[in-house]
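Enquirer: take this sequence and fold it.
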Amino acid sequence: MSLQDVARKTFVPATLRNGAALLALIVLALFAWYARNALLLGFGGLIVATILVTAAQPIKRWTPLGHRGAVWLAGLLIALALAGLIGLIMPTLTQQAAELSDALPAALDRVRGVMGETALQDMMSSSALLQNLAGHLTRWSAAVMGTTTSLFFVLVAGGFFAMSPQLHRDGLVSLVAPSSQERTRAVLDRAGKGLRAWLFGQMIAMVTVGAAVTLGTWLLGLPAPLALGVIAGLLEFVPVLGPVVAALPGVLLAMTISPTMMIWTAGLYVLVEQLESNMLLPMVEQSVADVPPAVFLLAIVSIGSIFGIAGVILSAPMTVVAYVLISALYIDPLNGRDTLPE
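Expert: Coordinates of the predicted model:
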């Protein structure tokens, strides 16, 4: 057999295999693109499942319940706690939200008065803007309905994931070659631990920031302190941009009182975020990958451009999971720190 025949027999199968692998990657990328909204909802379900499984751990340890029973009980207790909290603060929150919605237009008028004849004033008074807002009302109503449906899907998917987490993990592991399954399982477990640690730290940060803003704005004498605190706590889930957006209502309200109040209010938000960044975040980073703020910012822009506002909300946990996976699969082996599997 000539060298040309040998080369032909070895080169052609390798070329076919590489071409088939490339075609499979292209098909997978196209599927991921067209199914991106379903994948995003699935990731939201993964977050719900992580919360349920974490809450079920002490129940399994302190009661004779099995895994599924503990998950059911954890879900019930979380639902009851949320219902009780909402029932406790909803009357005050509704009243203060109404006060906030009444006060913000006056604050915007104050801003326009300070700025004078500017682009902001022209934009706010233009008929084109009013027409656009009217046109958006129908789409906003449809978006509310879509959000309700998506939330229901996320909760149901999270319940299924939480009931049998190992089944779904092993299903993903079975997609890779048997020689790589043990390592893949260890990498997925590490990503799950990182997500769980980040969520725990983020919940602490949200409650702390919300309580600090509520107390601080109440001491300053701003209207609707509870509403401002709830806004700040919820937006703390969105890194980098969330705290900036959360400060805008409080600063605008302070402008309607006096320039001194505006300075004090801005200082309050800066102080709260500094305490959160220098005291709470280091505790979180002890158990989860230290993702640089620039990476979070780029993730918000890139993920938000693909998934919209839902992607912005979930960009932080998605970035944490991706950062842990990239570190375990590429960065650690490249730098000689490959310790998987454990």
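
Enquirer: from here on, contacts and neighbour counts on C-alpha atoms
Expert: Will do.

Enquirer: find the nearest non-adjacent residue to residue 287, please.
Expert: residue 197 (6.2 Å; C-alpha to C-alpha, 6 or more residues apart in numbering).

Enquirer: residue 318 too?
Expert: Using C-alpha to C-alpha, 6+ apart and skipping residues adjacent in sequence, the residue nearest residue 318 is residue 43, 8.0 Å away.

Enquirer: I'd like the structure of this one too, to check against the first:
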Amino acid sequence: MVELSPPPEGADPSQHTPSPLSPTSQLHVATAALVALERTLGRFYRLALTVVVLAILFLLISTGGPVLMVVCASALVAVVLHGAAQWITHLLRLPEWLSVIVLVMVIAGALTLLVHISGPDIMVQASHLRTALETQIRTLRDTLNNDALGHLVMDHIPQSMGGNQTGPGARSLGADFAGSMTNVLTSTFGSVGTLIVIVIAGIYFALSPRLYANGVLRLVPEGHRPLARKLLHTIGHTLGAWVAGQMLDMTVVGFLTWWGLWAIGMPLALPLGLIAGMSNFIPYLGAFLGATPALLIGLSVSGREALLVLGLYAVIQTFEGYVMSPFIQKRAVSMPPALTILSQTIFGAFLGAWGFIFASPITAVLLAVATQLSAPLKPKDEI
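Expert: Predicted coordinates:
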């Protein structure tokens, strides 16, 4: 701030002029102005860069969402293979790339043996499951349409969900629910070609993860590379922990469902257990998707059987929610339930089934990155 010298006594205030600034003071004022301008331009640049990045992300998601989801699925496959290969490397003292090849060969051999021994039986049960589900859904739809209240409800359900509603918005909810549930065993990601692309890309990612990570780092300005390297490590660790936790959760739920359905005498216990385990890849909402086929099959047998199935799934999900999940979250990734469900809704609305399936790992990564980039709250700032 420039200070004005007071006018001398008896002088006319209107004729008083400020004393000239010294060259040093002028230099300080100019420097301060340049610093202020630089800070303003820096804020504007960061704001513009943020807007451009968000616009590019929105464009990529809106136009190439399925491609991004394929990349995400490939990254999850690579995380699984790389994590298991590290254990083999530590045990057998092999190079990482060789451990990945050994692991892929072991998995391929195990799947070939499983298909040779149990493949025909699994395919027959899957075919019976599809037929039973289609029959039961058709019977349930006819029953509802023959009732006045049921017919009113069916008129407000889109045809894509098995209802009677027609019009432009009738198929806005995506693929046919019944078809998607009965095709789980034969078309996990929608097509065999997509699955092959995901597996092959995941194997290549796992063979040389540093090559692709370094390629990403080369795109980052040199001054920001330490932060980018830290974020890449965070993303890798978060995905690894999330995948490990979900695989353990899926295995336990699938086995308990299969054993429980077999114990109560339900038909098609094995494919129904596989569906329940695979559906648990989607936290919370996957439990309802996995229980729906078993309930429909139970209704086709008897009301008592349906109640037994409902009780069995309630017990398994209670065990999963109050015993398994806390145990897994202590060693893996913990996300608030409301955030998980909201992320599934948002990603599902933009990307369809792909976004619904991969919403949780993407949200876990975004949450971990946001935690790294933001400072923790001080106790006085907390609500």
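
Enquirer: please state their TM-score.
Expert: Aligned and superposed, the two chains score 0.82 in TM-score terms (TM-score structural alignment, normalised by the length of the first structure); 327 aligned residues with a C-alpha RMSD of 3.3 Å.

Enquirer: quick revisit: quick one: map the residue nearest to residue 318 of the first structure onto the second structure.
Expert: Under the alignment (TM-score structural alignment), residue 43 of the first structure pairs with residue 72 of the second structure.

Enquirer: one more: residue 334 of the first structure?
Expert: In the second structure, the residue paired with residue 334 of the first structure is residue 377, using TM-score structural alignment.

Enquirer: what is the burial count for its match?
Expert: Other residues lying near residue 377 of the second structure total 9 when counted by other C-alpha atoms under 10 Å.

Enquirer: helix, strand or coil for it?
Expert: Per DSSP: H, G, I helix; E, B strand; the rest coil, the secondary structure class of residue 377 of the second structure is coil.

Enquirer: how close does it sit to residue 371 of the second structure?
Expert: Relative to residue 371 of the second structure, residue 377 of the second structure is positioned 11 Å away (criterion: C-alpha to C-alpha, to the nearest Å).

Enquirer: same check on residue 109 of the second structure?
Expert: Using C-alpha to C-alpha, one obtains 41 Å as the distance from residue 109 of the second structure to residue 371 of the second structure.

Enquirer: hmm, who's touching stretch 65-80 of the first structure?
Expert: By C-alpha atoms under 8 Å, 6 or more residues apart in numbering, the residues outside stretch 65-80 of the first structure that reach it are 52, 53, 55, 56, 57, 59, 60, 162, 163, 164.

Enquirer: same question for stretch 113-126 of the first structure.
Expert: With contact meaning C-alpha under 8 Å, 6+ apart, stretch 113-126 of the first structure is reached by 112, 129.

Enquirer: so which strand or helix has residue 289 of the first structure?
Expert: Taking DSSP states H and E as the definition, residue 289 of the first structure sits outside all helices and strands.

Enquirer: counterpart of it over in the second structure?
Expert: Taking TM-score structural alignment as the alignment basis, one finds that residue 289 of the first structure is matched in the second structure by residue 333.

Enquirer: buried sites along stretch 136-153 of the first structure?
Expert: Along stretch 136-153 of the first structure, these residues count as buried under the neighbour rule (16 or more other C-alpha atoms under 10 Å): 150, 153.

Enquirer: same thing with stretch 47-64 of the first structure?
Expert: In terms of neighbour count (16+ other C-alpha under 10 Å), stretch 47-64 of the first structure has its buried residues at 47, 48, 49, 50, 51, 52, 53, 54, 55, 56, 59, 60.

Enquirer: if we can go back for a sec, so the match of residue 289 of the first structure makes contact with residue 238?
Expert: Yes - under the criterion of C-alpha atoms under 8 Å, residue 333 of the second structure is in contact with residue 238, at a separation of 6.9 Å.

Enquirer: what is in contact with those two at once?
Expert: Looking at what touches both residue 333 of the second structure and residue 238 (by C-alpha under 8 Å, 6+ apart), the common residues are residue 364.

Enquirer: look up how far residue 188 of the first structure lies from residue 169 of the first structure.
Expert: Here residue 169 of the first structure is placed at a distance of 8 Å from residue 188 of the first structure (C-alpha to C-alpha).

Enquirer: now for residue 286 of the second structure: which residues touch it?
Expert: Taking C-alpha under 8 Å, 6+ apart, we find residue 286 of the second structure in contact with 279, 280.

Enquirer: trace it over to the first structure, please.
Expert: In the first structure, residue 286 of the second structure lands on residue 242 (TM-score structural alignment).

Enquirer: now do the top helix by length along the first structure: distance to the chain's middle.
Expert: Across the first structure, the longest stretch assigned as helix under DSSP state H is helix 67-115. Distance of helix 67-115 of the first structure from its chain centroid, counting by C-alpha atoms, centre = their mean, to the nearest Å, is 18 Å.

Enquirer: just stretch 269-286 of the second structure next, same as before
Expert: Averaging C-alpha positions (C-alpha atoms, centre = their mean) puts stretch 269-286 of the second structure 16 Å from its chain's average.

Enquirer: rewinding a little: the residue nearest to residue 318 of the first structure: which element?
Expert: Secondary structure here is read from DSSP H and E; on that basis residue 43 of the first structure sits in helix 36-62.

Enquirer: show me what that helix is packed against.
Expert: Taking 3 or more C-alpha pairs under 8 Å, 6 or more residues apart in numbering; DSSP states H and E as contact, the helices and strands that helix 36-62 of the first structure lies on are helix 67-115, helix 127-163, helix 178-220, helix 293-307, helix 309-326.

Enquirer: noted, bye for now.
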